[in-house]
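# 3D, please:
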Amino acid sequence: MPDMSASVSLAVTHLVPLAKEVDENKVTPGVLGFIVFAVMALAVWGLMKSMNKHMGKVKFEDPADSEEKPSAEASGKTSSS
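Take a look at the predicted model:
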């Protein structure tokens, strides 16, 4: 099995001159940063859309309504909706 550390060090020595050409005072996120941001934005949009759909299915009842129903059932009255 060949020694991988020699090939890795050779590849790194070829990349070192490229790193010296980069302006250290100017750092930009580049294409990868944009792709990550776009994926995160799409994920948040999808989660918000799903949450709105699920919240639409929830039925909220007032506490006053829930207190009246057991007392009506206890007295034998049925309420038709």
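# Going by C-alpha atoms from here, please, whenever you check contacts or count neighbours.
Fine.
# Relative to residue 15, how far out is residue 43?
Counting by Cα to Cα, to the nearest Å, the gap from residue 43 to residue 15 is 35 Å.
# got it, and residue 63?
Shown here: residue 63 relative to residue 15, a distance of 68 Å by Cα to Cα.
# Quick check on those two: which one has the bigger neighbour count.
residue 15 (11 against 8; other Cα atoms under 10 Å).
# do you know how far that one is from residue 9?
10 Å.
# And for residue 46?
44 Å.
# Could you report the neighbour count for residue 4?
The tally of other residues near residue 4 (other Cα under 10 Å) stands at 9.
# let's see this one next to it:
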Amino acid sequence: MTEWLPLAKELDEYSVTPGVLGFIVFAVLGVGVWMLLKSMSRHLGKIAFDEEPDGREDQDGREAGKGPAAAESEQSSSRASA
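As a prediction, this is how the structure comes out:
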């Protein structure tokens, strides 16, 4: 046991290490982040998502999935050609 004593003296007496409590807090944070990511993945999996618009029109007469600027430019181009 006395052979370990000089090794302990080599450590700086004024340095602070996180120790066991720091490891426990870090592990709890890691588990919490993992649980949140798992929950987020499960919730995002429940979302129904269509990549292509189905051609329906909104209440304003715009095609689904297009903003007002795109609908206005289409209307103005169709008026110009008519």
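# Got a TM-score for the pair?
In this superposition the chains share a TM-score of 0.49, using TM-score structural alignment, normalised by the length of structure 1; 47 aligned residues with a Cα RMSD of 2.2 Å.
# Buried residues of the helix ranked longest in structure 2, list them for me.
Counting residues, the longest helix found in structure 2 (DSSP state H) is helix 19-45. By 16 or more other Cα atoms under 10 Å, helix 19-45 of structure 2 has no buried positions at all.
# buried residues in stretch 54-72 of structure 1?
For stretch 54-72 of structure 1, a neighbour-count test (16+ other Cα under 10 Å) marks nothing as buried.
# Quote the end-to-end distance of it.
This stretch, stretch 54-72 of structure 1, spans 31 Å end to end (Cα to Cα).
# if you go through structure 1 in chain order, where are the strands?
Under the criterion DSSP state E, structure 1 carries no strands.
# and the host helix or strand of residue 75 of structure 2, which residues are buried?
When elements are assigned from DSSP states H and E, residue 75 of structure 2 belongs to helix 68-81. Going by neighbour count (16+ other Cα under 10 Å), the buried part of helix 68-81 of structure 2 is residue 71.
# Who are the packing partners of that helix?
Applying 3 or more Cα pairs under 8 Å, 6 or more residues apart in numbering; DSSP states H and E, one finds that helix 68-81 of structure 2 contacts no other helix or strand.
# Helices along structure 1, start to end?
According to DSSP H, the helices that structure 1 contains are 4-20, 30-57, 63-74.
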